[in-house]
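Colleague: Below are the sequence and a predicted model for it; my questions follow.
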Amino acid sequence: MNKKASPKRARTKQRRLSPDDRRKEFVAKATEFFSEEGFGGGTRDLARRLGVTQPLLYRYFPSKDDLIKEVYRTVYLEPFDPGWDRLLADRSRPIRDRLREFYGAYTAVIFTRKWLRIYLYSGLKGLDINRWYLSVVRDKVLTRIIKECRHEAGLPAQGKPTASELEMAWVFHSGIFYYGVRKYIYESPVLVEKEQMISEALDAFLATFERHFAAAAPAARRTPVKVVG
């Protein structure tokens, strides 16, 4: 007599996440959601995507704005390496080498479809994310670059950047940014590799900065550049 083996039910044990891990999971999936749907997507749809109820989502983030701010922090601020400022300020190295290394590392962070889509969606929506981020770039990156360019050109490095200096730095920085938009958002062919693009953009920016601002500065304001060798 053949005995029928009773099939055993496969029990899948769902791992119970800690509140901190659950919060991180929500932020990671919300980031994906916003990068695909834009910030017009509602929390009801987001909760459905997460596989949770809306009230549970609100236990972790009392409002959609709170969730957006956390996405901003994890996508934009967390990857912003504090070592970048030390790199840019290291005058033992030529400024061109410092900038090339910085922009290599910086673009490795921002040149992703998810990062760029969230950035562009937030700009179209008129959210504060872009304004917050642009102020960080201005204060932490461009102001430092201008100081180092002044020093390299034999100009006093102290003092706030002028409007003209900042605009020139924004044009340079935005050109590198737009290379990523063309490649990852428009999916348009780029004509040279990223490293070559950064290198050539740096040559143009540094030459223009020195030619324009050093030539315009009164001789009394210039400081002699030390020649090594």
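Modeller: On my side now, so go ahead.

Colleague: Every contact and neighbour count from this point should use C-alpha atoms.
Modeller: Noted.

Colleague: What's the local residue count around Cys149?
Modeller: The tally of other residues near Cys149 (other CA atoms under 10 Å) stands at 23.

Colleague: In contact with it: list those residues for me.
Modeller: 95, 206, 209-210 (CA atoms under 8 Å, 6 or more residues apart in numbering).

Colleague: Likewise for Gly104?
Modeller: 195, 198.

Colleague: ranges for the helices of this structure?
Modeller: With DSSP state H as the criterion, the chain has helices at 19-37, 43-50, 54-60, 64-72, 83-89, 95-110, 113-125, 128-136, 143-152, 163-184, 194-209, 215-216.

Colleague: Just give the nearest non-adjacent residue to the residue most central in space within the chain, would you?
Modeller: For the chain, the residue nearest the mean C-alpha position is Ile110 (4.6 Å; CA atoms, centre = their mean). Counting by CA to CA, 6 or more residues apart in numbering, Leu116 is the residue found nearest to Ile110 once chain neighbours are left out, at 6.7 Å.

Colleague: and what of Trp84?
Modeller: Sequence neighbours aside, Phe102 is the residue nearest to Trp84 in space, at 6.6 Å (criterion: CA to CA, 6+ apart).

Colleague: Put this next to the previous one:
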Amino acid sequence: MKQARRARLPTPIREQQRLDPSEREAIIAREAVSFFAEHGFEGQTRELAKRLRITQPLLYRYFPSKEALIERVYQEVFVGRWKPSWEKIITDRSMPLKARLIQFYREYAEVILTYEWIRLFMFAGLKDLGLNTRYLKMLRERAFERVIEEIRIEYGRPSTDELPTTDLEVEMVWGLHAAIFYLGVRKFIYSMPLETDVNSIIDAKVTTFLGGVRFVLPAKAIA
């Protein structure tokens, strides 16, 4: 077991003589993602340095504090893996709304339903680092608000320009989103394997969502 673990260790940075500082920084950041996903944000930088087989002072030469390293992890995993193309998929009215939502959530699931993403998000929430709040604000602005607007158009309801998004509408989208996120929690937190294909689950959840969400939308305007 120890031999297998040793085989997965990254090449010591001090042996990578030809790497420039930006490459060395990227190596530290990548390993920090794996390290915090495994141990949580309580994990100590000295242990991360040991895992990288470098000194702690060298690690701090690239990231002056643990907070700076955590911020880099946030940018790498949560901001950096967000795809602007998802926003275009949601609003592309050349496709039926159901097809758009299925495509968006299938692609989104490929990114978030991973060991690193799910565990880092859960650990960040438990540690109350503020990372979750920042990410969820971005998620609401870039996805939820767009989804609600498209649903209103689909069902002939007032646009969000005419009538602001309601808390209940947001809650309904949260329900869909959380149900998909929970697939990752089951797998990477509870160690419960999924017995159905993820795409099939997403298709079913989107279908169910669209079948019921119209009942919480604002009423049609009276002519």
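Modeller: Received, thanks. What you see is a predicted model; the values in this text were computed from it and never measured.

Colleague: what's the TM between chain one and chain two?
Modeller: Once the chains are overlaid, their TM-score stands at 0.88 when taken by TM-score structural alignment, normalised by the length of the second structure; 207 aligned residues with a CA RMSD of 1.5 Å.

Colleague: rewinding a little: dump the contacts of Cys149 of the first structure into TSV; add distance to Lys147 of the first structure and neighbour count as well.
Modeller: Formatted as TSV, the entries for those read as follows, by distance: CA to CA, whole Å; neighbours: other CA atoms under 10 Å:
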residue	distance to Lys147 of the first structure	neighbour count
Ile95	11	21
Leu206	12	18
Phe209	12	18
Glu210	12	17
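
Colleague: of all these, which comes closest to Gln196 of the first structure?
Modeller: Lowest distance from Gln196 of the first structure to the contacts of Cys149 of the first structure (CA to CA) belongs to Leu206, with 15.4 Å.

Colleague: Lys13 of the first structure: which of the helices of the first structure is closest?
Modeller: helix 19-37 (16.6 Å).

Colleague: Excluding chain neighbours, what is closest to whichever residue in the first structure pairs up with Leu176 of the second structure?
Modeller: Using TM-score structural alignment, the equivalent of Leu176 of the second structure in the first structure is Phe172. By the measure of CA to CA, 6+ apart, the closest residue to Phe172 of the first structure outside its immediate chain neighbours is Phe205, 6.4 Å from it.

Colleague: so the one you found touches Ser174, yeah?
Modeller: No - between Phe205 of the first structure and Ser174 there is no contact, the gap being 11.9 Å when judged by CA atoms under 8 Å.

Colleague: So what does Ile201 of the second structure match up with in the first structure?
Modeller: Pairing criterion TM-score structural alignment: the partner of Ile201 of the second structure within the first structure is identified as Met197.

Colleague: which non-adjacent residue is nearest that match?
Modeller: The shortest distance from Met197 of the first structure to any residue other than its chain neighbours is 7.8 Å, reached at Ile176 (CA to CA, 6+ apart).

Colleague: same question, Ile90 of the second structure
Modeller: Counting by CA to CA, 6+ apart, the nearest residue to Ile90 of the second structure once its immediate chain neighbours are dropped is Arg100, at 5.5 Å.

Colleague: Please say which position in the first structure that neighbour maps to.
Modeller: With the correspondence set by TM-score structural alignment, Arg100 of the second structure lines up against Arg98 in the first structure.

Colleague: So that match sits against Leu88, correct?
Modeller: Yes - between Arg98 of the first structure and Leu88 a contact is recorded at 5.6 Å, counting by CA under 8 Å.

Colleague: any idea how far the match of Leu176 of the second structure is from Val137 of the first structure?
Modeller: In this structure, Phe172 of the first structure and Val137 of the first structure are 13 Å apart, going by CA to CA, to the nearest Å.

Colleague: Then Thr107 of the first structure?
Modeller: Looking at Thr107 of the first structure against Val137 of the first structure, where the rule is CA to CA, the gap reads 13 Å.

Colleague: which residue lines up with Arg182 of the first structure in the second structure?
Modeller: In the superposition onto the second structure, Arg182 of the first structure corresponds to Arg186 when matched by TM-score structural alignment.

Colleague: ok, the residue lying closest to that match once chain neighbours are set aside to Leu183 of the second structure distance?
Modeller: With sequence-adjacent residues excluded and distances taken as CA to CA, 6+ apart, Arg186 of the second structure is closest to Met192, at 5.2 Å. For Met192 of the second structure, the distance to Leu183 of the second structure equals 9 Å [CA to CA].
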